[in-house]
Structure formats: C-alpha cells, structure tokens
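Asks: Provided below for reference: sequence and predicted model.
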Amino acid sequence: MRSSALRVGASLLALTAVMAASGPATARTASDRPGSARPGTTWSAGWAAPVQRPSEGFEENWALKGFADQTVRQVVRVTGGGTAARIRLSNLYGDEPLRIAGATVARTAGGASVEAGSVRRLTFGHRQSVTIPAGGETASDAAPVRVAPFESLTVTLYFAEPTGPSTFHAQAYAKSYRAEGDHGADRTGAAFTAYTHSWYYLSDVELTGGSAGRRGSVVAFGDSITDGFGSSYDANSRWPDLLAERLAAAGTPRPVLNSGIGGNLLLHDSPWYGDRAGARFRRDVLDKPGVRSVILLQGLNDIGFSEVDLPTYKPNPQVSAEQVIAGYRELIARAHARGVRVVGATILPFKGAEYHTARSEAKRAAINEWIRTSGEFDAVVDFAAVMAAPSDPQALDPAYDSGDHKHPNDAGYRRMAEAIDLGVL
C-alpha cells in the first residue's frame, strides 16, 4: 500500500512538472536583468540595439500596428564570437504583457534563409514560450550555436496573439522579414514576403565560449550618425561596424556595440527619437556585458532642432553650449564611477543642412573647443577635423556627404572609423 501510494505521488509530481514546463514562462521587469540558466556562465556582448517607443519613424514599419499570428525574422551581425548564444527581448514601451509563442536562432544563409541544420529552438526558463510584462524584458536560455566574429545570426520570433504597438529600433539599415503564421523553424525564406528596415523587441545577442569579449566591449553612443543614417542597407558599413573590423585586423578583437538612435537628444526625451542620453545611458552603455570604453558623439540635434519648426523635431527649446557641456559632464561622471573610459568625439560639420544657422554653428564651435581642450574626457577623437571640407571647416567634405550635408556616406563612415586611435580603447 505504502509503495503504491509513493508511486502515485511520484507520478503526480512528474505530471505537475511536465505541465509547468509546457506553459509559458513569465519574464521579470527590466530592473531584474534575468541571467543564464547555467550559473557561472560568462557572457560577452555580440550585438545590441537601443529600443524606442513605437512610432512611424522615417519610413514604413510595423511598430504601431504590431503583430498577430505572424513570424518576424531578424538578421544581425555579431562583432564577437562564441559557441552558444542567448537573446534579450524588451517590452519596455509595451502597454500590456507580450507573449512570445516561440523563438529560434540560426546561422544566416542570406536574406530570410538560414543554414540547414543550424536552427535552434530558444527557451526561456526551459519553456518554449514566455510572457514579458509591460515595461519588462527577458533573456533566453543559452542555445548551442557556433558563430565567429562578423558572421550573422538570424533570430525568429512567433507572435500567436496580438501584440499591440511594439517596442522597436526604428532605423536598422538592415531588413527584418515577416511571414503569416508560425514559420520559426523554416530553413528557407519563402514564407517571409514582407520586410521593413527596423528591429522589433530584440535588444541584445550575447555570446559565450568565445575569446573576442575578453578584452572588453566598446560602446558607440550617439544619434543618427552613430546609428548609421546614410549608410548602405544590409552592408554593415556604419562607423561602429568598421571600427570593430579595424580592431580585429590590428590583432585586438573586441565587441563594438552600436547604441545610436537617429534623432536622439542629449538633454530631452523625444516621442520619435528615444529617451534622452542620460535616461538611457545605463541600459544602453553601463549595463552591457564587459563594457570598458564608450565613444560619445551627441549634441548635434540639441543645437539643431531649435532652429527648425517641424513636428518631429520636438522638443526643441533653445539649448546653450553650456547646457550641452553639462550633459557631457554627467555622462562622464557616471561612466567613471563604473570604471568605464570615455572618448569624446567632436560634432561633425553640417553647413547646408536644414538646421545650420550662425547660432547653431557658434554652439558647435564652442562645444567642440571644450571637447578638445577641457581634459575631462579620457581621450578625444576629432571627427569634425577629419570630416570637414578642405575649403570650408563648417561644411562636410563632399566626398563623405550622403547628400543632406550632415550625415556621412559609406566612405565617410569608414573615414570616421579610421580616425579613432585604437590605443585609447
């Protein structure tokens, strides 16, 4: 009788465990930063993108409409390497809980296709689905997938239920693909018939089992010039991408993370262009795995937006050079308190752009002089000097101009990456 009761009890316990594993996991709030299912695992940064409120952005995207019974496939190039990966998903700007019904990671074969045999089901607390509360985030468990620096991974998310407006990164300069129904395990991209140039919910890919992250991560922090506006789509020709390639070629490989947001402001939050620099500095710089240094290129929009009355250029109060400098000082102090080096970057020339005026030019000159001479940064990269037209220091060199007189083209972004002294990182 007693042994029979024990067997029944054990069976009930086993059934309860199976039922729990089959249900969705519940993620924690963003402040909890859930970790690996394997205690002691050391994670390094592979790829990251800062998240934003849902908006229409500069071109068509799916952020406001969200997803329902749809699969989204996103391709990202990592600047580190490893033998296992995990992803972080953010519902920071969601109004209600977000359910991820399924997720996979695979090696990219091109477009929306993935390499045969490389698809790995992602789990969250050993469950294949997860619910992320409004304002929260989650990390997946580790998945075995071997990837080298500068190779691409494909992350696929299936949304069985309506998501509502989506936390996203507006300007990815890379395609993300969408299919109707559940196609998370598909090898080909045939079902993925729609695409946009934004990333959705995906904020980080972290790696373990590699060596590139042992030297520490570099974070490029800024606005659209860091984000890569004007660079070629699907070419990974933003200056942080090219800086990572330079570091690897010099025999000092390390992850370089791009924490730029197009239109971002140093001093004010924006409905279209993300939280102000000070509000997002912790999550987009200081909380990244192994961060050792940050390159700060910010302030152009603060001094420029006030010169133009456009709906998206809000808020746009007059901001003084002294206020911008005070914003830099706050970020420097916070980075130094965490042992992170700060490289100050001068603001690029923008004569001919819509918000170039005598007043905004005077502010740029004053800010750049302070960056060069104050001694408050650990090092300085003089982007303004190397990107200026030979005949006019207030104008972007035509050879480096994407066409709007303020954003570089691919050649300009390469010149920026070449201007950075690798020794200061």
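Replies: Thanks, I have it.
Asks: Going by C-alpha atoms from here, please, whenever you check contacts or count neighbours.
Replies: Will do.
Asks: Neighbours of the closest residue to Gln298 other than its chain neighbours, how many?
Replies: Spatial nearest neighbour of Gln298, excluding adjacent residues (Cα to Cα, 6 or more residues apart in numbering): Gly222 at 4.9 Å. The number of residues packed near Gly222 is 25, by other Cα atoms under 10 Å.
Asks: Next: Asp392.
Replies: Residues near Asp392, counting by other Cα under 10 Å: 11.
Asks: And Glu245, how far from Ser129?
Replies: 36 Å (Cα to Cα, to the nearest Å).
Asks: quick one: which helix or strand includes Leu6?
Replies: helix 2-22 (DSSP states H and E).
Asks: Would you mind identifying the next helix or strand past that helix?
Replies: Next element after helix 2-22 (DSSP H and E): strand 25-26.
Asks: For that next one, which helices and strands make contact with it?
Replies: Applying 3 or more Cα pairs under 8 Å, 6 or more residues apart in numbering; DSSP states H and E, we find strand 25-26 packed against strand 130-132.
Asks: Tell me which other helices or strands the strand it packs on touches.
Replies: Using 3+ Cα pairs under 8 Å, 6+ apart, strand 130-132 is in contact with strand 25-26, strand 98-100.
Asks: Now the element after that strand, going C-ward?
Replies: Defined by DSSP H and E, the subsequent element after strand 130-132 is strand 137-139.
Asks: re earlier: take the helices and strands packed on strand 130-132 and write them to JSON lines, including mean neighbour count.
Replies: As requested, the helices and strands packed on strand 130-132 are exported to JSON lines (neighbours: other Cα atoms under 10 Å):
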{"stretch": "strand 25-26", "mean neighbour count": "20"}
{"stretch": "strand 98-100", "mean neighbour count": "23"}
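Asks: before we go on, here's another structure to hold up against the first:
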Amino acid sequence: MKLGRRLLAVASAAVLTTGLLGATTAEAAPAGLGLWTGTWASSPQAPGTGLGENWSVQGFAEQSVRQIARLSAGGPAVRVRLANTYGKAPLRVTGATVARSGEGAAVREGTVRPLTFGLARSVAIPAGGEIVSDPALLPVSPLDRLTVTLYFAAPTGPVTFHAMTNAASYRAQGDRTADTGAAAFTDISASGYLLSGIDVLGPPLVRDTVVAFGDSITEGYGSTVDENRRYPDRLAERLHGRFGVLNEGIGGNRVLNDSTCFGEKATARFERDVVERPDVRSVIVLEGINDIGSSATAIGDCFVPNPEVTAEQLIAGHRELIKKAHAKGIKAIGATLTPFVGAGYYTERGEAVRKALNEWIRTSGEYDAVADYDRALGDPANPDRLLAAYDSGDHLHPSDAGYEAMAAAVRLADL
C-alpha cells in the first residue's frame, strides 16, 4: 500500500505537468519509483472518412467506447494518454476505466480500475492537446492485454482517431465503463479513438522505450486482425519486456507530404510521435515507399499533393528525422524499404528511387544502425520481389510470416 499512497500523492501534480498544459515530456515518476515507460501507442490522425466507415466524424454522445491494447512492457501501475490533437474545442470525457481484457469486448472480473485525471473522474481534453491519467494500480506483465473504456455523456463532435488499427473497437449506448460483459457493445469499428498511449512504471535511470515509426507496413496492414502479428508486436515478443515497443505507424504516411487520409508528413509528426513519447532510447524509421509510389501514379484524393520525388529529397527528409532524434539523445535506426515489384503503384522509376534510398541507408553511416528489411523479405531468386511466403497478396504489405521476419531482422544489440 505504500506504493499506492505515493502514487496517489503525486497524481494531481503529474496531470498538471504532463497533461492539462499540453506537454508530454515530464516523465519522472515519484522519487525512487522509476520512470514512466511507453508500453503501447497509436498515432493520432484528423477525423475523416477517406479510408472507409468509422465513428470519427460523427463522434459520440451518451455512448461508451471500448478499446483493447496488447502491452509490450510491464510494471506495477499504468497510466493512459488521450489525445484531442485535431479537436477545435475542448472534449469532455465523462468517465473512463482500465481493466484486463477478456474475450472480445468483455473484461476480467475484479480487474476494472477507474481512471482519474487530477483525482477527478471527468476531464476536458484541451483543443489540440493530450492528457495523461493519474496512475492506476493495476500490475501488468509484458504481452498482457488491457481494455480502456471511455464514456462521453455530451456530444463530442468530431474526434481525433487512428484510422487503421488492425484491431476491433467496440461501442455501446450509455455509461458502460464498469461493465465486465460484452453484451452492450454491439457496434464494432476497425479504427481507434482518442487513445494515443499507455505507459507503465519502469525502473529508475533507464531509458526503456523503442519506437517503430513508419507507414502501413509498420502499422501492420495485411496481418491477421486482432492477433497482434504486426512487426512491432513480434519485436516486443522477442524483447519480452526488456524494452517497451511503440507502434507509431500510419497507413499511407509519407516523409515529405501531408495527407487528409494518411496523416501529417513524417518530418512534421516525428517530434510528437517519437521525441515526446516517454523514455525513448531508440527509433526504427521505415518511411518513403508511399512518397515513391504516389508520385508515380494518380491513385486518388488521399495522395494529394503527389509531386514527383527524388532519392535526394527523401534522403534530406530522413536526415531531418535523424537530426531530431539525435537532438534528444535518441538512437536512430534506418530501415530499408521492402520490395514492391507487382504492387499497384510500382514503376521502374520508383524502383530506382527505392534502391538509391536503400543504398544510402545501408552505406552512408548517417543512421546509427540499419535494419535491412529489404534483404530480409526479398525473394532470393528475385530480390526485387517479396518472397511469396512473406507477401500478404498485394505485393507490398508483408504477411504474418513476413512481419515476423522483419522483427527477426532487427539486431537487439542495436536497440
């Protein structure tokens, strides 16, 4: 109970310094208890319908939303991050809970914990801001699954979300934050809402978070839904709690241009999604294939603008990411772009740009280390194509086996 009293004693101050003022960099836990370590994350995106049906534009009113996250690191307490990054006004969360996950939308009996914010059950997330909950005393282990339930009494209007989670979210009418059963959660979405991160209390004086930063291949598109088979998930399994692993992939994301569907460009969102995350020691950067593909073909409004890009422009963008990481003492690991012959936006010109960028990543020495996903996933008989066993079917996104091979290609010592 001593830990509980000490955590509660600093709860109000923690929220004031890391949440309601909009900052996310003050990550020290109570004296002697360690540091907050990221254990799960999801990159915020502006509300929209460009990628299919979701609840972001209509928002919520007198409804509860339940979301499930598999953790990468464990600890004696957790806290939750909620983002109103693209909100035009404060957004009120009337109530929230965290619990150990059961089957589907159900949670395990006896594990439901109320989430508070400055010791209050209800909180308004500032427009453009992120809030951090008080510590919740719910011990967790690496690879545990947690369920976060949010209740909105008043209409929220459009909400910040993450379009493609590769996992189900659930919606129910009324306040269902204390429900352990799944019966009320009759609506299902393939997107996530407001939940931008979960942290655990880690050991003192150790930086223990690794960020996987990228596009849909980092995000895990093409892997089995609800089975946690993305490459960051597989990397977390290899590490088994030694470091937290955060998945900061956004499907369709590009290095050099924003998109109404695919988020802010990598150079713009890097500070928010990497530098300002808690306790980051290293980042794996896998970005550029969408810049290459979208500049070669007209593939819809989501990839507007789509100027022709060169390897030199992409290298300049990667250098900017490396500079931002190094400025905060974060180790930058460059990941080579995976093969894409046969993909819908493949061209010979694009392939030449991909190869030039990969050669720079491998040989320039500007990244601190290299994760060579290109060679790990290429067919030995035709290295410019994904190995059939590693291809989800679209010749761009890996299969479950391909994502596992990507995680295996990361040298743990480089982290």
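Replies: Thanks, I have it. If you're wondering where the values come from, they're calculated on a predicted model, not measured in any experiment.
Asks: After superposition, what is the TM-score?
Replies: Remark: TM-score between the superposed chains equals 0.92 [TM-score structural alignment, normalised by the length of the second structure]; 398 aligned residues with a Cα RMSD of 2.0 Å.
Asks: Take the helices and strands packed on strand 130-132 of the first structure and lay them out in a markdown table including distance to Glu376 of the first structure.
Replies: Below are these laid out as a markdown table (distance: least, Cα to Cα, whole Å):
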| stretch | distance to Glu376 of the first structure |
| --- | --- |
| strand 25-26 | 44 |
| strand 98-100 | 43 |
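Asks: Indicate which one of those is closest to Pro50 of the first structure.
Replies: strand 98-100 (18.4 Å; Cα to Cα).
Asks: Check the gap between the residue lying closest to Ser217 of the first structure once chain neighbours are set aside and Arg334 of the first structure for me.
Replies: Once flanking residues are discounted, Ser217 of the first structure sits nearest to Val291: 4.4 Å by Cα to Cα, 6+ apart. Noted for Val291 of the first structure: a distance of 13 Å to Arg334 of the first structure, by Cα to Cα.
Asks: what's the answer for Thr312 of the first structure, then?
Replies: Taking Cα to Cα, one finds Thr312 of the first structure at 30 Å from Arg334 of the first structure.
Asks: Ala179 of the first structure too?
Replies: Per Cα to Cα, Ala179 of the first structure is found 43 Å from Arg334 of the first structure.
Asks: ok, those two, which is more surrounded?
Replies: Ala179 (20 against 15).
Asks: Just give me the match in the second structure for the more buried one.
Replies: Alignment note: Ala179 of the first structure maps to Ala172 in the second structure; criterion TM-score structural alignment.
Asks: Which parts of stretch 380-387 of the second structure count as buried, going by neighbours?
Replies: Pro383, Asp384, Arg385, Leu386, Leu387 (16 or more other Cα atoms under 10 Å).
Asks: Determine which two of those are furthest apart.
Replies: Asp384 and Leu387 (9.2 Å).
Asks: Could you pull out the residues contacting both of these two?
Replies: Common neighbours of Asp384 of the second structure and Leu387 are listed as Gly378 (criterion: Cα atoms under 8 Å, 6 or more residues apart in numbering).
Asks: Quick check: Leu207 of the first structure touching Thr79?
Replies: No. In this structure, Leu207 of the first structure is not within contact of Thr79 by Cα atoms under 8 Å, at 10.2 Å.
Asks: So these two - more neighbours on which side?
Replies: Higher neighbour count among Leu207 of the first structure and Thr79: Leu207, with 32 against 28, using other Cα under 10 Å.
Asks: host element of the residue lying closest to the more buried one once chain neighbours are set aside?
Replies: Closest residue in space to Leu207 of the first structure, ignoring its immediate chain neighbours: Ala85 at 4.6 Å, by Cα to Cα, 6+ apart. Using DSSP H and E, Ala85 of the first structure sits in strand 82-90.
Asks: Do a quick rundown of the strands in the stretch 201-350 of the second structure.
Replies: 209-214, 244-249, 280-286, 331-335 (DSSP state E, counting those that start in this stretch).
Asks: Onto which residues of the first structure does the shortest one map?
Replies: Mapped onto the first structure using TM-score structural alignment, strand 331-335 of the second structure spans residues 341-345.
Asks: with the second structure superposed, average distance for the matching stretch?
Replies: On superposition with the second structure, the mean distance recorded for stretch 341-345 of the first structure (mean Cα distance after the TM-score superposition for the first structure) is 0.9 Å.
Asks: Show me the contact partners of that stretch.
Replies: Contacts for stretch 341-345 of the first structure (Cα under 8 Å, 6+ apart): 292-297, 332, 335-336, 371, 377-383, 424-425.
Asks: Restrict those residues to the buried ones and give me that as a PyMOL selection.
Replies: Buried residues among the contacts of stretch 341-345 of the first structure (16+ other Cα under 10 Å), as a PyMOL selection:
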select buried, resi 292+293+294+295+296+297+332+335+371+377+379+380+381+382+383+425
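Asks: hang on, the earlier thing: would you mark the buried spots in the helix holding Leu6 of the first structure?
Replies: Buried residues in helix 2-22 of the first structure (16+ other Cα under 10 Å): none.
Asks: what separates that helix from the chain centre, distance-wise?
Replies: Centre-to-centre, helix 2-22 of the first structure and its host chain are 44 Å apart (Cα atoms, centre = their mean, to the nearest Å).
Asks: Likewise for stretch 154-174 of the second structure?
Replies: For stretch 154-174 of the second structure, the distance to the chain centre is 16 Å (Cα atoms, centre = their mean).
Asks: Show me which positions of it end up buried.
Replies: Within stretch 154-174 of the second structure, the residues scored as buried using 16+ other Cα under 10 Å are 156, 158-173.
Asks: can you tell me which residues contact the residue mapped onto the residue nearest to Gln298 of the first structure from the second structure?
Replies: The equivalent of Gly222 of the first structure in the second structure is Gly214 (alignment by TM-score structural alignment). For Gly214 of the second structure, the contact set (Cα under 8 Å, 6+ apart) comprises Glu248, Gly249, Ile250, Asn253, Ala266, Val285, Leu286, Glu287.
Asks: Ser320 is in contact with Lys363 of the first structure, correct?
Replies: Yes. Between Lys363 of the first structure and Ser320 there is a contact at 6.9 Å, judged by Cα under 8 Å.
Asks: Between those two, tell me which one has more neighbours.
Replies: Lys363 (21 against 17).
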